[in-house]
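Student: Turn this into a structure:
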Amino acid sequence: MDSSTSVLRLKVNIDEPRWDQSTYWGRAKHFFSITNPLNILATKQELEKARNIVQTYRSGGDVGQLTVDELWKAKELYDSAYHPDTGEKMMVIGRMSSQVPMNMTITGFMMTFYKTTPGVVFWQWVNQSFNAIVNYTNRSGDSPLTNTQLGTSYVLATGGALVTALGLNSLVKTAPPLIGRWVPFAAVAAANCINIPLMRLREIQEGVPVSDINGNRLGNSKRAAERGIALVTLSRIGMAAPGMVFTPIVMNALEKRGFLSRYPWSAAPIQLALLGVCLTFATPMCCALFSQRASISVSNLDAELQEEIKKLPNPPTVVYYNKGL
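Tutor: Take a look at the predicted model:
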C-alpha cells in the first residue's frame, strides 16, 4: 500500500494495531511506537491536533487529505498521551513514552548508590513510587484500581524491594564487587513479583474472560489470569535485565582497570548512557515477547470451565484471553 495515499480513499482501522500482532516483529514495531520517548516532547497544541484527528476520523468526519502515515502518526501521538478508556490526558511521567527516560534515570541512581543503606532505601522508594504513578495513570477505566489496592501494592512492593536489597547487601559484603552491583536488579525483580500480582488481584480472584478463535466468550478463568500475570511479570523483569545485568559488568571492568578512579565524574554518565541504550530496545522488545491475545489449552483451564466447554457442540481445544501489559 502506498503510504502517501489519502485516507479518504481507504478504510483504515485505527482501533487495531498498525502491524500484525501474530508475529514477534509486528508486536515489537507496535511497542516501539508506543514507548517512543520523543512523544513526551510533543507540545500541547500537537497533542490537541492529534486528538482532534483521531476523534474526527472515528466519527466518520472529514480529516482532509491526510496520508495513511500521517493518520497513524496522529494515532500514535494520541495513544501516547490520552487514556484509552477515559480519553483523559495522562500525567507526563505516567505515560508509556516516559518509561525509558524515567527508568534510565532512577535505575542509574539505584545502581550508583547501591552500597549505603540510606541510598538503597531512598532510591528503592523512588522506584516503587514511580511504579505506583505508572499503575495509577494506566489503570483500567472499566474496573479501576481502588486506593486500597494501590496503597497495599505500593507498600508491599516497596517493602519487598527493600528487604531484598538490604538483605542481599549484608550477604554479599565479602563477595566479588560485581555480585554487589547486581543486588539492585534482584530487588527490582522481587518487587515485580509482588507488585504485579497484587495490582491484578481481582483477576486472580474472579478470572479473566476467555473466548474461542472467533471471539465468542466462553466464561472466566482463574488459571488463564494466573498464566497471564506470570507472563507479564517475566516480561517486566526481562525489560530490566539487560541494563541492570550488562551495565554492572561494564562498570566493574572499568573499575578494575582504574578508569573510574582516574575519571570519577564519568561513572554516572557512562551508566546512564548504557542504561538508556538497553532500555530503549529492551522495553518494547520485552513487551512483545508474548502476544497480547494469549492462548491456553482447554485442558489447562479451571475444572468447572473445562466441563462447560466440553458440553458445547464442536468444543475448542484452545481458547484465548488478554494477558495484559
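
Student: CA atoms for contacts and neighbours, from now on please.
Tutor: Fine.

Student: biggest helix in this protein by residues?
Tutor: helix 147-171 (DSSP state H).

Student: Please provide the structure for the following sequence as well, for comparison with the first:
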Amino acid sequence: MGALPLNINIQEPRWDQSTFLGRARHFFTVTDPRNLLLSGEQLEASKNIVQNYRAGVVTPGLTEDQLWTAKYVYDSAFHPDTGEKLVLIGRMSAQVPMNMTITGCMLTFYRKTPTVVFWQWVNQSFNAVVNYSNRSGDAPITVRQLGTAYVSATTGAVATALGLKSLTKHLPSLVSRFVPFAAVAAANCINIPLMRQRELQVGIPVTDEAGQRLGHSVTAAKQGIFQVVVSRICMAIPAMAIPPVIMNTLEKKDFLKHRPWLGAPLQVGLVGFCLVFATPLCCALFPQRSVAQPSLCPPRRRRTQASMFGPNGRMAWEWHGWW
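Tutor: Model prediction:
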C-alpha cells in the first residue's frame, strides 16, 4: 500500500455540505459525546496527524479513514482559528451531555421560583462559556459584548419564565411544563444577536466561487443570525416538548407516585435521547456556507460589489459557527 496522497481537502467537511444528509453526517460526527472521553494524549496525537498532513507530512501507515477521524477529533477539542484547546464544556461534543442535564433539570424543577431562577441562570452561564470558547477569529467577542449578552439573556430568560409561570399557575400542569421552553426560546432571540453584534455592524466575509474573500455583508450576517436562532429553537423543541408530555402521564401512575426520586433522572434521560438526534439534525438545517445573489448587498453598494462576482452574478458567504 502506497503513502496516503496529499490532495485530500481536510479544510472542508468530509461529506457534501450542499445536502441535508451530508450536513447531518458531519454534525453527528462533530457532536459525538464519545469525544469527551478521549485522553489528552489521544487529542495531541490527532492534532499532530492533522498539522503534519497540512504541512505535507503523512504519518506512516495512515489511512484516509484514520485521517478523517483525527481531523474530527482535532476539531472537537481545538479552536479552528487560534488552535487552543477548548475548555471541556465549551466543546461541541459536550453539547448533548451538558444540555440534557441542564434542560432535564429545568423541566423537572419548574414549580418553585428559586429553582426556576437558578436553572435559567445555569443555562445562560453554560451558553456564555460555549459562545466564548467558540468565538470567531474574524469577529472576536469582547468581554463587554459577552457580559452584555450574558446579562441580557439571563434577564430575558428569567423574566419570561417567571412571567409565564405566574400566568399559567391556574392552568393544567401540562401547560406549566412548557414554560422553560418559552424562556429558552426568548433567551436565544436575545443572546445570539447580541453575541453576533459585531457581525451585524461590519458584516461577515463574502467570497467568490474560488473562495477568494471579496468583502463583508451585513445583510448576509442578518440572514445567518436568523438561521442560527431558528436552528437553536428547533433544537430545543423535541427535548423540551416531548419529555413533558411523557412525564405528565407517568407522574399520574403509581410507579412514579411511590418513587418521586426517579423523576429527575428519568426526565434527564428522555431529554438526552431527544438531543442526541435533535442537536446534529438541527445544526444541519442550514448550510454553513451559502450561495446568494448580489441583492444581499445594500443598494448603494450593489454595483461596486456585483462587479467583483463571477459571470453568473453569484457570491458565496461564509458563516462561522452555528452558535
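
Student: against the second structure, where does the very next helix or strand once past the longest helix of the first structure fall?
Tutor: Counting by DSSP states H and E, the next helix or strand C-terminal to helix 147-171 of the first structure is helix 177-181. Under TM-score structural alignment, the match for helix 177-181 of the first structure in the second structure covers residues 173-177.

Student: Enumerate the positions of the matching stretch that are buried.
Tutor: Of all the residues in stretch 173-177 of the second structure, those buried under the rule 16 or more other Cα atoms under 10 Å are 176-177.

Student: how far out from the middle of the chain is that stretch?
Tutor: 27 Å (Cα atoms, centre = their mean, to the nearest Å).

Student: same question, stretch 167-183 of the second structure
Tutor: For stretch 167-183 of the second structure, the distance to the chain centre is 26 Å (Cα atoms, centre = their mean).

Student: what's the mean distance for the longest helix of the first structure versus the second structure?
Tutor: Comparison of helix 147-171 of the first structure with the second structure after fitting gives an average deviation of 0.3 Å (mean Cα distance after the TM-score superposition for the first structure).

Student: related to what we said a few turns ago, which other residues reach the match of helix 177-181 of the first structure?
Tutor: Contacting residues not belonging to stretch 173-177 of the second structure are listed as 107, 110, 165, 168-169, 244-245, 248 [Cα atoms under 8 Å, 6 or more residues apart in numbering].

Student: can you check stretch 302-317 of the first structure too?
Tutor: So stretch 302-317 of the first structure is in contact with 212, 218-223, 297-299, going by Cα under 8 Å, 6+ apart.

Student: In the second structure, which residues correspond to stretch 11-21 of the first structure?
Tutor: Using TM-score structural alignment, stretch 11-21 of the first structure pairs with 7-17 in the second structure.

Student: How far does the matching stretch stretch from one end to the other?
Tutor: The first and final residues of stretch 7-17 of the second structure sit 19 Å from each other (Cα to Cα, to the nearest Å).

Student: Stretch 49-67 of the second structure too?
Tutor: 7 Å.

Student: Could you grab the helix/strand/coil label for Leu214 of the second structure?
Tutor: Following DSSP: H, G, I helix; E, B strand; the rest coil, we place Leu214 of the second structure in the strand state.

Student: Tell me how many other residues crowd Ile242 of the second structure.
Tutor: 14 (other Cα atoms under 10 Å).

Student: show me the residues around the counterpart of Thr103 of the second structure in the first structure that make contact.
Tutor: Correspondence of Thr103 of the second structure to the first structure, assessed by TM-score structural alignment: Thr107. Going by Cα under 8 Å, 6+ apart, Thr107 of the first structure touches 127, 244, 275.

Student: now the aligned partner of the second one in the second structure: how far from Pro260 of the second structure?
Tutor: What it means is Met244 of the first structure. Met244 of the first structure maps onto Met240 in the second structure, with residues paired by TM-score structural alignment. Shown here: Met240 of the second structure relative to Pro260 of the second structure, a distance of 20 Å by Cα to Cα.
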